[in-house]
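Engineer: Show me the folded form of this:
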Amino acid sequence: MTIKPMTTKEIAQKVINQEKMFILDVRNEEAFQEWKIEGKSFSYLNVPYFDLLEGVEEILSDLPLDKEILVVCAKEGSSVLVAEMLAEKGLDVSYLQGGMKAWSEHLEPVKVADTPNGGELYQFIRLGKGCLSYMILSEGEAAIIDATRMTDVFVNFAKEKNVKITHIFDTHLHADHISGGRKIAEQTDATYWLPPKDAEEVTFDYARLEDGGIVKIGVTKIDISALYSPGHTIGSTSLIIEEKYLLSGDILFIDSIGRPDLAGKAEDWVGDLRESLYGRYKDLAEDVLVLPAHFMNIEELNEDGSVAEKLGTLFLKNHGLKITDEREFRKMVTENLPPQPNAYQEIRKTNMGKMSPDEEQQREMEIGPNRCAIRSK
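Structural biologist: This is a model prediction of the structure:
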C-alpha cells in the first residue's frame, strides 16, 4: 500500500467533528507527554522512532484495524519512514504533513455569531497551541483581536470576505506566543492598539487601548468597548462587543483563570486578578458570552468547535470564580502556578520590539503547550 500525507487542515476538521482516529506518535516519551494532538475521540500509542529502527513487528498487535492510523513526529521525516514500514505490512496509514511543527501553527476559523446589526464574529482556533484569535466583520471593515504570528491566515481571510482590516488589538503583552498584530498593521495600514500599562518598554508607536474607550467597526457601528482588567499583566484589557461578547484575553478561561506571574510579580498582581474577576466581571450581564484568548484542553471545545461560554455559567462552574475568601484565593493562585511557557522572556521582548528573531527561531520559541492558566482544580 502507498502512504499518504494528512494535512493539518484535515486533522483540525477531525478534531472539531469529533471523528475517531488512532495516532502513533514516534517522538520521545517526554515530548509526547508534554504536548500532543488532542481529539475527544482520538486514541494514542507512543513509541519513539529509534525503537522502531529494526522494524515495526512488535507494535503491530497494538494497532487497530478499524480506525484510521496517523503517524506523527516532530518535523515529518521520521513519521514517513515509520508509515512506509507499516504500509509494507499491509496497514492503511497516513503521516502528518509537516509534523508537530506544522500542527503548532495551524489556525482554524470558526464562526461564533452573526451580530444583531449585520456583522460577523469569527474565532481562529490554534488547536496545537491553545491560542484563540478573533476577527469582527462589519460593512466592509474588520478588526482583529490577539492575532498570532501566522499573519497570512488573517490577511487572506479578510480578502476572501472582501473586507479591509482597519483595527488590530492585543488585549495584553503576550508571553506565550508572538503577536502578529503589529505586522498586520504594517501590512494593512490598520491602527494597532495595545494597553499602555503593558507598553512602557515597547519600541514602536501604538494606539492606547484604555478603560472606557470605544472603537467603531464598519458603517453599522459595532462598538468595541475597553474594560481594564489587570491581573494576568498589569495592563490586561478586555473588550466588550455590543454588550454581548466579552473577549477576556488571558484573565478568564472556560475551565480556569489567568496566571499573574509572567512578569515575576505574582504576589503583587494576584489582588488585581481577583478584583478583575470578582469585581469588574461580576458587574457584567450573566448572559454575556465569554471568548478567551486561550483554551487549556480539548474538552473546552463546544460541539461546533468554538470555545465560548456564558459568564453566568462560568461563575457557577469555574473553580477560580467560586473562592469567596481573599486569602484562600491568593493561596490557590500562588500555589498552583504551572511551569513557565517556553522562552517566555524572549517572547515578551519580541512582542516589545526589542528582539527580531527569524521565522525558524520564532517557531522554536513557541514549541509546546500554552501555560497561561492557573490549574485551579
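Engineer: Every contact and neighbour count from this point should use C-alpha atoms.
Structural biologist: OK.
Engineer: who's in contact with Lys101?
Structural biologist: By CA atoms under 8 Å, 6 or more residues apart in numbering, the contact set of Lys101 is Ala74, Lys75, Arg363, Ile367.
Engineer: So which of those belong to strands?
Structural biologist: When DSSP state E is applied, these are split such that none fall in strands.
Engineer: In a markdown table, list those along with distance to Lys322.
Structural biologist: Shown next, in a markdown table, are the contacts of Lys101 (distance: CA to CA, whole Å):
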| residue | distance to Lys322 |
| --- | --- |
| Ala74 | 40 |
| Lys75 | 43 |
| Arg363 | 37 |
| Ile367 | 33 |
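Engineer: Redo those residues as JSON lines? Include neighbour count and distance to Tyr95.
Structural biologist: Compiled in JSON lines, the contacts of Lys101 are given as follows (neighbours: other CA atoms under 10 Å; distance: CA to CA, whole Å):
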{"residue": "Ala74", "neighbour count": "20", "distance to Tyr95": "11"}
{"residue": "Lys75", "neighbour count": "17", "distance to Tyr95": "11"}
{"residue": "Arg363", "neighbour count": "17", "distance to Tyr95": "21"}
{"residue": "Ile367", "neighbour count": "20", "distance to Tyr95": "20"}
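Engineer: The helix or strand where Lys111 lies packs against which elements?
Structural biologist: Assigned by DSSP states H and E, Lys111 belongs to strand 108-114. Applying 3 or more CA pairs under 8 Å, 6 or more residues apart in numbering; DSSP states H and E, one finds that strand 108-114 makes contact with strand 120-126.
Engineer: which other residues reach the strand it packs on?
Structural biologist: For strand 120-126, the external contacting residues (CA under 8 Å, 6+ apart) are 104-115, 131-138, 306.
Engineer: In the protein, where's the longest helix?
Structural biologist: Using DSSP state H, we find that the single longest helix of the chain is helix 77-88.
Engineer: Remind me what that one packs against, helices and strands.
Structural biologist: Against helix 77-88 (3+ CA pairs under 8 Å, 6+ apart) you get strand 69-72, strand 93-96.
Engineer: outside of the first one, which residues touch it?
Structural biologist: Around strand 69-72, the neighbours that count as contacts under CA under 8 Å, 6+ apart are 6, 21-27, 63, 79-80, 82-83, 92-96, 99-100.
Engineer: quick one more, to check against the first:
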Amino acid sequence: MTKVNSMSAAQVTEYILGNKPLFILDVRNEDDFRSWKIEGKHIQAINVPYFDLLDGVEGILDQIPDEQPVLVVCAKEGSSIFVAEQLLENGKSNVSYLVGGMKSWSEHVEPVKVGNLQDGALYQFVRIGKGCLSYMIVSNGEAIIVDSARMISAYTEFADKNNIKIKHLIDTHLHADHLSGGRELAEKVSGTYWLPPKDAEEVSFDYSPLDEGKEISVGGTTLTVTPIYSPGHTIGSTTLIVDDKYLLTGDILFVDSIGRPDLAGKAEDWVEDLRTTLYSTYKELSEDLIVLPAHFAKMTELSDEGTVSARLGELYKVNAALNAENEDLFRTMVTNNLPPQPNAYQEIRQSNIGKLNPSEDEQRDMELGPNRCAIH
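Structural biologist: Next comes the predicted model:
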C-alpha cells in the first residue's frame, strides 16, 4: 500500500499566507468543527466525522477534488491517517494528513516582519491556528518580546538564527485564553519579566512592575517602549508605544472588534474602564500610530503579507465598537455581544499567576479551540 503523505502546520501556513488553494476534509465531530477549524482565503473545507467513514470513504469520493491538494485533519492525527489511506486506496492521489492534528495547528507560531525600527525591526509572531499575536522588538541585536506564547522555542530559535539576545519579556495583561511563556522565557534567557502590577496582585513569583510612563530601552539606543495604563479587558491592561510609531494594544483594541471585560467576572465594573481607554486615552494619541493587537478573530484580518495591523485613525472610522453614540449604547453593545468564554480560562488564569502547574499535555488541552477575547 502506498504510504500517505504528511503535511506540517508550518506547511499549511504556507498555503494560507501564500494564497494557495487547499481542500480540507475535517473528520472531527460536528461540534468541534463548527467551533474551530482551519480557515483561509483559498481554503475549502468539508466536515465528515470519522465514525461515518469507518466502513469506507466511497460515499464521499465525489466530494473530494482530483486537481488540488487534499488535507485530512483530525484532533491528534491518528484518524486522519486512516482516512487518508482509504482515499489513496480509492484513487485519490494528492492526499496528505496533518501531522499532530489540530493540536499541532493550535501551537504553530510564524514570525512575520512588520517594519523597521532604529537599528532593528519589529516582528509579529502569528499563532495562526489560535489567533494569538506576539511581538519581538529588536534593536542592535537585543530584543523585547511582548505577550509570548507558551511555545518559547519559536522565539529562541528565531533569536539564535538572527544573533539576537532576548533581554525583556512583557505581558500587557494577565492572559485568560492562552498560557503565557513570558516568565519561563525570562528565566531561560536571564531576562526581565514585566507584568502590570494591578494584574499581578495574586502572583506567586517575582516580576518587574509594568507601570505607566516607565521607559524600557533596548539595544543601547534611543529606541524605547513606553507603557500606557489602559484598563478594560483586565484591570491592569497596559498599552505599549514603540518608537513613536507602533501601538501594541494587547486585548483592548483589535482590528475588527474590542476586548471583552468579563473574564474576571467583572464585566459591569470594567465596561466604564474599557470605554475610557477607547474613547479618551486612545483618542489623545496620534492617529498615525499603527495598532498591533494581541489577537485576531478572522482570517480576513490578515494582510497579504500575513500580518495583522491597522492605522489607529482608520479604526476610529471603521470599527463599530469605537463609534457608539453614548455610554449606554456602548454598555449594551459590550454586554449583549459577549461570546462563549475561552476553554479552561479559569485554569489558564490560575496557571499564569503561578498557582497551577499543568503538565505539557494538560497545557495543550487547556488551550484547544479559538481565542475568545473579542466582543463580536
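Engineer: follow-up on the earlier one: ok, so of the contacts of Lys101 of the first structure, who is nearest Tyr228 of the first structure?
Structural biologist: The nearest member of the contacts of Lys101 of the first structure to Tyr228 of the first structure, counting by CA to CA, is Ile367 at 30.2 Å.
Engineer: closest one to Lys183 of the first structure among the helices and strands packed on helix 77-88 of the first structure?
Structural biologist: With CA to CA as the criterion, Lys183 of the first structure lies closest to strand 93-96 of these, at 29.0 Å.
Engineer: After the closest one, which helix or strand is next?
Structural biologist: For strand 93-96 of the first structure, the following helix or strand on the C-terminal side (DSSP H and E) is helix 99-105.
Engineer: about what we covered before: between the contacts of Lys101 of the first structure, which is nearest Leu337 of the first structure?
Structural biologist: Nearest to Leu337 of the first structure among those is Ile367, at 19.6 Å by CA to CA.
Engineer: quick one on the thing from earlier: could you redo the helices and strands packed on helix 77-88 of the first structure as TSV and give each row mean neighbour count and distance to Gln13 of the first structure?
Structural biologist: As requested, these are exported to TSV (neighbours: other CA atoms under 10 Å; distance: least, CA to CA, whole Å):
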stretch	mean neighbour count	distance to Gln13 of the first structure
strand 69-72	25	14
strand 93-96	26	14
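Engineer: a markdown table for those strands, including distance to Pro48 of the first structure?
Structural biologist: Formatted as a markdown table, those follow (distance: least, CA to CA, whole Å):
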| stretch | distance to Pro48 of the first structure |
| --- | --- |
| strand 69-72 | 10 |
| strand 93-96 | 15 |
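Engineer: Among the ones you listed, which comes closest to Trp35 of the first structure?
Structural biologist: Closest to Trp35 of the first structure of these, according to CA to CA: strand 69-72, at 12.1 Å.
Engineer: Distance from that closest one to the middle of the chain?
Structural biologist: With CA atoms, centre = their mean, to the nearest Å as the basis, strand 69-72 of the first structure stands 23 Å off its chain's centre.
Engineer: what's the mean gap between that strand and the aligned bit of the second structure?
Structural biologist: Following superposition, strand 69-72 of the first structure is found to deviate from the second structure by 0.4 Å on average (mean CA distance after the TM-score superposition for the first structure).
Engineer: Could you find the closest non-adjacent residue to Phe295 of the first structure?
Structural biologist: Leaving aside its sequence neighbours, Phe295 of the first structure sits nearest to Gly130 (CA to CA, 6 or more residues apart in numbering; 5.1 Å).
Engineer: buried set for stretch 364-376 of the second structure?
Structural biologist: Of all the residues in stretch 364-376 of the second structure, those buried under the rule 16 or more other CA atoms under 10 Å are Arg364, Met366, Glu367, Leu368, Gly369, Pro370, Asn371, Arg372, Cys373, Ala374, Ile375, His376.
Engineer: Which pair of those spans the longest distance?
Structural biologist: Longest span within those, CA to CA: Arg364 and His376, 25.7 Å.
Engineer: returning to what we had before: so the strand holding Lys111 of the first structure aligns onto which residues of the second structure?
Structural biologist: The alignment of strand 108-114 of the first structure onto the second structure (TM-score structural alignment) spans residues 110-116.
Engineer: Report the distance from that stretch to the chain centre.
Structural biologist: On CA atoms, centre = their mean, the centre of stretch 110-116 of the second structure falls 15 Å from that of its chain.
Engineer: Need the residues that contact that stretch.
Structural biologist: Residues outside stretch 110-116 of the second structure that contact it (CA under 8 Å, 6+ apart): 10, 121-128, 154, 305-307.
Engineer: Select from these the one having the most neighbours.
Structural biologist: Highest neighbour count within these, by other CA atoms under 10 Å: Phe125, with 28 neighbours.
Engineer: one step back: which one among the buried residues of stretch 364-376 of the second structure gets closest to Leu195 of the second structure?
Structural biologist: Cys373 (18.8 Å).
Engineer: In space, what's closest to the spatially most central residue of the first structure - neighbours in sequence excluded?
Structural biologist: Centrality entry for the first structure: nearest residue to the mean C-alpha point is Cys131, 0.6 Å, by CA atoms, centre = their mean. Among residues not flanking Cys131 of the first structure along the chain, His294 sits closest, at 4.5 Å (CA to CA, 6+ apart).
Engineer: ditto for His173 of the second structure
Structural biologist: Excluding the flanking residues, the one nearest His173 of the second structure by CA to CA, 6+ apart is Ser237, at 4.7 Å.
Engineer: and the one you found, what pairs with it in the first structure?
Structural biologist: Correspondence of Ser237 of the second structure to the first structure, assessed by TM-score structural alignment: Ser236.
Engineer: wait, what's in contact with Val12 of the second structure?
Structural biologist: With CA under 8 Å, 6+ apart as the criterion, no residue contacts Val12 of the second structure.
Engineer: and it, that's in a helix?
Structural biologist: Yes. Per DSSP: H, G, I helix; E, B strand; the rest coil, Val12 of the second structure lies within a helix segment.
Engineer: I'd like to know how far Ile241 of the first structure sits from Gly249 of the first structure.
Structural biologist: Ile241 of the first structure sits 13 Å away from Gly249 of the first structure, going by CA to CA, to the nearest Å.
Engineer: Give me the more crowded residue out of these two.
Structural biologist: Gly249 (27 against 21).
Engineer: hang on, that one packs against Ser236?
Structural biologist: Yes. Assessed by CA atoms under 8 Å, Gly249 of the first structure is found in contact with Ser236 at 7.4 Å.
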